[in-house]
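J.: Kindly return the folded structure for what I paste below:
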Amino acid sequence: MSQAALPSTIAAAVDHELVIKKSRFLAHLAPVSSVAEADAVVARVRKGSWDARHHCVALVVGPHAEQQRSTDDGEPSGTAGVPMLEVLRHRAVTDVVAVVTRYFGGVLLGAGGLVRAYSSAVSETLDRARVVRRQVLTEVMLEVPHADAGRLDNVLREWAAQHGAVLGGTEYGAAARFTLLVPPDAVARLADDVAAATAGALVPRPGASRVVDVPA
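T.: Below you'll find the model as predicted:
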C-alpha cells in the first residue's frame, strides 16, 4: 500500500441547515464503506424528505478516494453535485456521502448562487463533523511471559505514544500476547527497542499492513 497520506473520513453522521433567500438547504453527511451503502443513505434521505424538490448528492468511497460520483437532481447542470464533490475532494475526505435536500423558497438564486449554496452546505456540515485520520499501519504481535506482562505493557504503551503506533488489546493464554499497529518504517525500531528492553529475549512478529482509523 502507498505510504502517501491517505484521505480522512468522518466518525458519525452529521446534519446542518442553511436558509438562503427563503430556500432551505438541509445537508446530511454520513460515513459509508461502499457505493451501495451510500445509495441506501440517499434513499433514506429521499424517503424522509419526500416533499422536497431536490436531493443533490456527492460521494467519495475507497481508501484512496477511488470512486467518486455526484448528481444535480434537477438543479441546473454543474450547480450542485459537482460543487459538493469539490468540497469533499478539497477537504481530502473519503468514505463519505453528502446529500443536500433543497426546499425551494420562491426566489431564484442563479447559477452562482446555487454553487455557493450547495458548496457552503457541505463545507459547513463538514466543519461540524468529527474527522478521523487514516494511516497504513503494520500489525505486530509480541508474546510475553506473564511475569513480565505488566512491565512490558508500560514499555509498549510509552513506545506507541512516541512512535505514532497504536497498542491494541492483550490476549492471555500460555503467555500474554500484545498487538500493536505500527507505522511500517518503525517496525525495525520496535524490534530493536524490544530487544534492548528484554536483553534480546523477546522478538516481535510483524504481520500484514492495513488501513486503520486513528484518533485525530
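J.: going forward, measure contacts and count neighbours with C-alpha atoms only.
T.: Fine.
J.: which SS class is residue 50?
T.: Using DSSP: H, G, I helix; E, B strand; the rest coil, the structure places residue 50 in coil.
J.: How is residue 126 assigned, secondary-structure-wise?
T.: Here residue 126 is helix, with the state taken from three-state DSSP.
J.: which residues sit in contact with the residue lying closest to residue 21 once chain neighbours are set aside?
T.: Closest residue to residue 21 apart from its sequence neighbours, by CA to CA, 6 or more residues apart in numbering: residue 107 at 6.2 Å. Contact partners of residue 107, counting by CA atoms under 8 Å, 6 or more residues apart in numbering, are 21, 22, 23.
J.: What of residue 78?
T.: 72, 115.
J.: Tell me how far it lies from residue 116.
T.: 12 Å (CA to CA, to the nearest Å).
J.: for comparison, sequence B:
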Amino acid sequence: MSEANFSALLKGAQGEYEEKKSRFLSQSFCVRREEEVAEILAGLRKQHYDARHVCYAYILHGNPPVEKSSDDGEPAKTAGLPMLDLLRAASLRNTLITVVRYFGGTKLGTGGLVRAYTAAAKEALHASIAAEVFPAVQLSLNLDYGLYGKVARLAEDCCGTVLSLQFLAEVSLTLLFRQADSARFLTALTELSGGSVAPAKTETLFAVETDGKLCALSL
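T.: Got it, this is the predicted structure:
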C-alpha cells in the first residue's frame, strides 16, 4: 500500500459555465472501478442525447493510479486533459469529472475551449466535498473489564476512533488509528498491560477524517 497521502471525494457536485452561448454542464463523481465510470458516462449520454460533446477525465487509485481522459470530438487536449490536470493538481483519486457541452453556434478556438472546460470542471470540483486519504491501521482487541477504561483513555490520547464495542465475557473493541498513531498506541498498550494484551487482528487500510473521527475508506 502506498504511503503517499491523496484525496478522494466524499460527495460529488454539479457546476455550469457559459461561453458565447455554449453551455458546459459539469459534474463530479466518486468512483472505484472503470465499470462505474462506463455506467455513468452511458447514463449521461442517454440523458444529454442532444449535446454535442460529453468529455471526461478520471483517476482511480492504484499503483500506479489509472488515469484516463476523453475530448469526445473536441480538438485534441482541449477538454479531457485540462480536466485531468485539475484532478492531478488536487491529488484526487477515485474521482470522475464530466463536462457536457451544448454548442452555442460560435467556435471558441483551442484556447477558449481549454478555458471553458477548465472553468466548468472547477465549478463542480469546488462544490464537491473531498477529504485527505491516509494510511491507517485497524486493531481488534479483547480485554478484561478491569483494563477497558485505561485502554479506552489510551486510545483517545493516541487519536484513535472506536469503530465497534461489545461487552461480553470480555470487552471486544475495534479501533482505527492513523498509521503513526497506531505504533504509539501499541507501544503504550504493551507498557500498560505488561505485555498481556495484544491485538487479535490487525488490518492496514486507508481512512479519512470527518468531524474529528476516522472512517475506513473502501478503495
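J.: tm score of chain vs chain?
T.: After superposition, the two chains reach a TM-score (TM-score structural alignment, normalised by the length of the first structure) of 0.87; 211 aligned residues with a CA RMSD of 2.1 Å.
J.: quick one: which helix or strand includes the residue nearest to residue 21 of the first structure?
T.: Remark: residue 107 of the first structure resides in no helix or strand, with elements defined by DSSP states H and E.
J.: Would you map the strands across the first structure?
T.: Along the first structure, the segments classed as strands by DSSP state E run 9-10, 14-20, 23-31, 54-61, 67-71, 96-103, 131-144, 166-172, 176-182, 205-214.
J.: residues contacting the closest residue to residue 98 of the first structure other than its chain neighbours?
T.: Spatial nearest neighbour of residue 98 of the first structure, chain neighbours left out: residue 29 (4.5 Å); criterion: CA to CA, 6+ apart. Shown in contact with residue 29 of the first structure (CA under 8 Å, 6+ apart): 13, 14, 15, 96, 97, 98, 99, 122, 125, 126.
J.: ok, back up a step: generate TSV for the strands of the first structure, with distance to residue 160 of the first structure as supplementary columns.
T.: Output for those, formatted as TSV (distance: least, CA to CA, whole Å):
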stretch	distance to residue 160 of the first structure
strand 9-10	23
strand 14-20	31
strand 23-31	28
strand 54-61	30
strand 67-71	33
strand 96-103	29
strand 131-144	12
strand 166-172	6
strand 176-182	8
strand 205-214	13
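J.: hmm, back to that, scan the contacts of residue 107 of the first structure and report the most crowded one.
T.: Neighbour counts for the contacts of residue 107 of the first structure (other CA atoms under 10 Å) peak at residue 23, which has 17 neighbours.
J.: what do we get in the second structure for that residue?
T.: Correspondence of residue 23 of the first structure to the second structure, assessed by TM-score structural alignment: residue 22.
J.: and the nearest residue to its match once chain neighbours are set aside, how many residues sit next to it?
T.: With CA to CA, 6+ apart as the criterion, residue 22 of the second structure has its nearest non-adjacent residue at 3.9 Å, and that residue is residue 104. A count of nearby residues for residue 104 of the second structure, using other CA under 10 Å, gives 14.
J.: With residue 11 of the second structure instead?
T.: So residue 11 of the second structure, with other CA under 10 Å, has 14 neighbours.
J.: so how far is residue 47 of the second structure from it?
T.: Separation of residue 11 of the second structure from residue 47 of the second structure (CA to CA) stands at 21 Å.
J.: likewise residue 55 of the second structure?
T.: Taking CA to CA, one finds residue 55 of the second structure at 14 Å from residue 47 of the second structure.
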